[in-house]
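Asks: Below is the sequence, then the predicted model.
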Amino acid sequence: MGKITGFIEFLRETRHERDPKNRINDWEDYTLPISEEKVKEQGARCMDCGIPTCHMGTNLNGLTSGCPVYHLIPEWNDLVYQGQWKEALERELKMNNFPEFTGIACPAPCEGSCVLGINEPPVAIRTVERAIIEKGFAEGWVTPEPPKTRTGKKVAVVGSGPAGLACADQLNKVGHNVTVFERDDRPGGLLTYGIPEMKLPYRIVERRINLLIEEQITFVTNMEIGKDYPVNKLREDFDAVVLCCGALKPRSLPVETGGDFKGVHFAMEFLHANTKSLLDSNHKDGNYISASGKDVIVIGGGDTGTDCIATSIRHQCRSLVQFDIYGKRPETRAEDNPWPQWPVIHRIEYGQKEAAAFFGKDPRAYAIMTTKFVGDENGHVKEVHTINVETQFDQNGHKIRKQIPGTEKVWPAQLVLIAIGFTGPEQILLQQFGVETDEYSNAKAEYGKFGTNIEGVFAAGDIRRGQSLIVWAINEGRGAARECDRYLMGTTELP
């Protein structure tokens, strides 16, 4: 696919980033598109692989390799190179309902398994993906396509994140009447309130929601199932229910505190409040957790921690440190991390770049464990105590954190943001439905079938598999829609 010698002639080029020193003063998209000609060159770098591995999503060594929605990547790369953008859009949408979301918020495991990436920078797949869908919207090729006929069956989708939206979209395509319930005031789930505005602008989420509404999907916001709408009534009112509520129970930090101090928050509490206040009033209502003028500690080295960094900088915090319990990753793949596994390497993400521009250095502290919070006389956090650790594994593969004596340190902090992931879905709704859970507290439903122990109730996305990637959520939403359609109609044409 692409140009036979494209990977030799053209260097990898992704969407450009705005100058960090400038972009930290606003909440606009921190990236800029490259020209169509440059996008075509990136499509040309696709190598006509004998066996492409970019589009076959699987788990290798505990991490995702390739694309879980089985994107037809070589095909649309070639079509873009040939200038056949509309045909590329058709191929892109065949497997992925929302390439505008994955083209922004997905870590691109497809690029990690790109054959070119064995010894050269991989194809800029995510950049091409986003360029195709944005051109589709700009040219008016993406239009509402409501079903021509209706089945008369009613389905409730609980949760409007990527799994719920994908499920609703697929079920609507085959003519079911779909209602999506969202307990927040805006649809989108973590797409809206879990990813900051400068990374995934809400106008992009809203654009897709509006399209789904035009396709006759009903969205009901400010409606918490089990609280505002009884579970028994929901089951009576609908022929089937698909639970796509995510895994929102935050992982707590086992440290000595001596009390619950003010100023210590979970990352999602911080990010959700910030985005809501921004969208509601451009922060004029003051209903958010401000990092302004504070010494901020972000505990957690992943993407959510990075989002907390970028948000805190825009609040104009006084200082900023990000704790990573792991040591600094290598610059290139280690011997035990071969292609096509996801490359576990050192990366400098947008938030770290902004911190370096604002404070003059990368904000991360590696191989560090939080041991204690200390508060002031008013019950507000003032210090974080840490010690350096070495991560080891026992004979069963379990992680052991070995503390290194003499590395204790005290950090000033008036705001601590805990971004170390989630432990599973909230249990109240599952209990109200009577849905069985697995050993990880997730809804128990076999992958590929998605049915729970309760007839007519399905589960998909993070509520079923635990915290995962946006592409896995879309994969599962599509799969649950297929099986829900089969349950309702006896057969299905959904993929």
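Replies: Yep, it's here. Numbers count the residues shown, from 1 in each chain.

Asks: Could you use CA atoms for every contact and neighbour count after this?
Replies: OK.

Asks: Give me the residues contacting the helix or strand containing residue 78.
Replies: Here residue 78, judged by DSSP states H and E, is contained in helix 73-81. The contact list for helix 73-81 (C-alpha atoms under 8 Å, 6 or more residues apart in numbering) reads 1-3, 39-44, 46, 48, 52, 54-55, 85, 87-89, 91-92, 125, 128, 132.

Asks: how about the helices in the stretch 101-250 of the chain?
Replies: 109-112, 125-138, 162-173, 190-193, 202-214, 231-237 (DSSP state H, counting those that start in this stretch).

Asks: sorry, back to before: buried sites along the helix holding residue 78?
Replies: Going by neighbour count (16 or more other C-alpha atoms under 10 Å), the buried part of helix 73-81 is 73, 74, 75, 76, 77, 78, 79, 80, 81.

Asks: Equivalent analysis for stretch 179-189, please.
Replies: For stretch 179-189, a neighbour-count test (16+ other C-alpha under 10 Å) marks 179, 180, 181, 182, 183, 184, 186, 187, 188, 189 as buried.

Asks: structure B:
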Amino acid sequence: MGKATGFMEFERVEETYEAPVKRLHHYKEFVAVLTDAEAKVQGARCMDCGIPFCNSGCPVNNIIPDFNDLVFRDDWKNALEVLQSTNNFPEFTGRICPAPCESACTLAINSEAVGIKSIEHAIIDKGWENGWVTPQPPKFKTGKTVAIVGGGPAGMAAAQQLARVGHDVTVFEKNDRVGGLLRYGIPDFKMEKWLIDRRVEQMQAEGVKFETGVFVGREALSSEVKNYSTRTISPEQLMKDFDAVVITGGAEQPRDLPVPGRELAGIHYALELLIPQNKEVAGDFKNEIRATDKYVVVIGGGDTGSDCVGTSNRHGATKVTQFELLPQPPEVENTLLEWPYWPTKLRTSSSHVEGCERDWSVATKRFEGKNGKVEKLIGVRLEWKNGKMSEVPDSEFEIKADLVLLAMGFVSPVQHVLDAFGVEKDARGNAKATVDGKKAYQTNVSKVFAAGDMRRGQSLVVWAIREGRDCAHVVDEYLMGSSDLP
């Protein structure tokens, strides 16, 4: 490493945030990228640790020590080349990835981890600003055709990789814009959507075709058609027209809360708020679900719940309360027990800082209201022992709730597409396909592959990119007999 003692000399410096009082009045990003000087110092903190666990902690296996060192040496262009060798979309992950690489950092054993995510963010932003990120069209065309079903990060990654080796790739997306849950599930204040549009333009220059407003399946099976798409194409048609088909849709089937009063108006799945809100920010139409002047209860303590908190605060909610079924995690992780794996610890997001009352070990018993509209939530305290929960006697309570948002995760991809193709599913309702051996990512249906949430279930954007890349290698090998793709 360029600065062998850097980790002993320099402190970790975080990216700075715009103050909540200002950022609550808009939906733009509010995180300031590190300056060149700050990034150089942070790169210097990377240890010459011998075994870089950060590489394996990163789902796309970013070559992290190398680009850290290059940033320290002010060699930004080569740092970008190293970063792009493993990650198609660092501007996505540099903003919204939870950074499991930092949890695996050797320095994190007894100090603060290297700021890997902030360095990645700085590298890719500088690359775009300087015109170093350019289309990479193929040197020759193979004459092979590939259909990608789903325009989210897994589909985009697979499409870009396959187009760069000369295949004719068409991405079919049910929405009117590409990006999947990256565009419609993640609020603009976390990642502005022009970043996706910029990548789409690059991919089009590389030969990728995008067909939006197209639902792949059978209209009789799906209300998705009338909700999203302007036309439908059958799986049989795709399999006739293309040499390979890759299904990469996101996990969009939300987990429900079947308790008395669930049918009351004012109780919504998280995406019923988040998708229309992103469409409103894009100028499509006004979001009909409003948290303005309301008592909002968010059920679920993950990232989606946090997104609901941030959106509700921007609407001007009177109060936002977030409940989590599980116990409150410790504020500091048990490093000796959990390193280099993702630790169990309390995580406070920027949305929580903007205003939110959080509570743990709470179960919802029922909702109550008048005239068909929810007015309050009846909850109960839980006690956890040996991984099992039980209700605390006489702990039932009620809380005012004008708007309830269910953010308890996603159980599976929407089943219509898999059923239409006749793809065999696993016990969780995902496409059944292994990641090992010669049949990796292949389904039981000839020339049909599956990747991303469609195969592994609800996961991170960085895992979607990883699966899209790996699946592209397998598809290229399937079509050509061998593959030079990583």
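Replies: Received it, and whenever you're ready, just let me know what you need. Everything numeric here is computed off the predicted structure, so don't read it as measured data.

Asks: about what we covered before: out of the helices of the stretch 101-250 of structure 1, which comes closest to residue 27 of structure 1?
Replies: Nearest of these to residue 27 of structure 1, taken as C-alpha to C-alpha: helix 202-214 at 10.8 Å.

Asks: quick one: buried residues of that closest one?
Replies: For helix 202-214 of structure 1, burial by neighbour count (16+ other C-alpha under 10 Å) applies to 202, 205, 208, 209, 211, 212.

Asks: same thing with stretch 358-374 of structure 1?
Replies: 358, 362-374.

Asks: Touching that stretch from outside, list them.
Replies: Identification of contacts with stretch 358-374 of structure 1 by C-alpha under 8 Å, 6+ apart yields 21, 254-258, 301, 313, 319-328, 352-353, 355-356, 381-391.

Asks: And it, how far out from the chain middle?
Replies: From the chain centre to the centre of stretch 358-374 of structure 1 is a distance of 24 Å (C-alpha atoms, centre = their mean, to the nearest Å).

Asks: distance between the ends of that stretch?
Replies: End-to-end distance of stretch 358-374 of structure 1: 27 Å, with C-alpha to C-alpha, to the nearest Å as the criterion.

Asks: In stretch 421-435 of structure 1, which residues are buried?
Replies: Residues 421, 422, 423, 424, 425, 426, 427, 429, 430, 433, 435 are the ones in stretch 421-435 of structure 1 that count as buried (16+ other C-alpha under 10 Å).

Asks: Show me what the fourth one lines up with in structure 2.
Replies: In structure 2, the residue matched to residue 424 of structure 1 (TM-score structural alignment) is residue 412.

Asks: Please list all residues in contact with its match.
Replies: Residues counted as contacts of residue 412 of structure 2 (C-alpha under 8 Å, 6+ apart) are 251, 252, 253, 254, 428, 429, 430, 453, 454, 457, 458.

Asks: residues in contact with the first one?
Replies: Right, the one you point to is residue 251 of structure 2. Neighbouring residues of residue 251 of structure 2 by C-alpha under 8 Å, 6+ apart: 410, 411, 412, 413, 414, 453, 454, 457, 458.

Asks: Which residue in structure 1 aligns with it?
Replies: Aligned partner of residue 251 of structure 2 by TM-score structural alignment: residue 247.

Asks: how much space between the residue lying closest to its match once chain neighbours are set aside and residue 101 of structure 1?
Replies: Once flanking residues are discounted, residue 247 of structure 1 sits nearest to residue 425: 3.7 Å by C-alpha to C-alpha, 6 or more residues apart in numbering. Distance, residue 425 of structure 1 to residue 101 of structure 1, using C-alpha to C-alpha: 22 Å.

Asks: go on, residue 168 of structure 1?
Replies: 16 Å.

Asks: how near is residue 156 of structure 2 to residue 184 of structure 2?
Replies: With C-alpha to C-alpha as the criterion, residue 156 of structure 2 and residue 184 of structure 2 are 15 Å apart.

Asks: of those two, who's got more company?
Replies: residue 156 (31 against 21; other C-alpha atoms under 10 Å).

Asks: wait, that one sits on residue 468?
Replies: Yes: between residue 156 of structure 2 and residue 468 there is a contact at 7.5 Å, judged by C-alpha atoms under 8 Å.

Asks: ok, back up a step: show me the contacts of stretch 358-374 of structure 1 that map onto helices.
Replies: Counting by DSSP state H, the contacts of stretch 358-374 of structure 1 place 21, 313, 352, 353, 355, 356 in helices.

Asks: For residue 340 of structure 2, grab the count of nearby residues.
Replies: 21.

Asks: Contacts only, for the nearest residue to it once chain neighbours are set aside.
Replies: What sits nearest to residue 340 of structure 2 in space, not counting adjacent residues and going by C-alpha to C-alpha, 6+ apart, is residue 104, at 4.1 Å. Residue 104 of structure 2 makes contacts with 53, 54, 57, 339, 340, 341, 342, as judged by C-alpha under 8 Å, 6+ apart.

Asks: Give me the nearest residue to the first one, chain neighbours excluded.
Replies: Closest residue in space to residue 53 of structure 2, ignoring its immediate chain neighbours: residue 104 at 5.5 Å, by C-alpha to C-alpha, 6+ apart.

Asks: residue in structure 1 matching that neighbour?
Replies: Aligned counterpart of residue 104 of structure 2 in structure 1: residue 113 (TM-score structural alignment).

Asks: Just want to check the distance between its match and residue 267 of structure 1.
Replies: Counting by C-alpha to C-alpha - residue 113 of structure 1 and residue 267 of structure 1 are separated by 30 Å.

Asks: Mind checking what secondary structure the closest residue in space to residue 226 of structure 1 that isn't next to it in sequence has?
Replies: Excluding its sequence neighbours, the residue lying closest to residue 226 of structure 1 (C-alpha to C-alpha, 6+ apart) is residue 429, at 6.2 Å. For residue 429 of structure 1, the secondary-structure state derived from DSSP: H, G, I helix; E, B strand; the rest coil is helix.

Asks: OK, contacts around the nearest residue to residue 249 of structure 2 once chain neighbours are set aside?
Replies: The shortest distance from residue 249 of structure 2 to any non-neighbouring residue, by C-alpha to C-alpha, 6+ apart, is to residue 150 (4.6 Å). Residue 150 of structure 2 makes contacts with 171, 172, 173, 174, 180, 247, 248, 249, 250, as judged by C-alpha under 8 Å, 6+ apart.

Asks: right, and the helices of the stretch 101-250 of structure 1 - which one's nearest residue 294 of structure 1?
Replies: Residue 294 of structure 1 lies closest to helix 190-193 among those, at 23.0 Å (C-alpha to C-alpha).

Asks: Which part of structure 2 matches that closest one?
Replies: Aligning helix 190-193 of structure 1 against structure 2 (TM-score structural alignment) gives residues 181-184.
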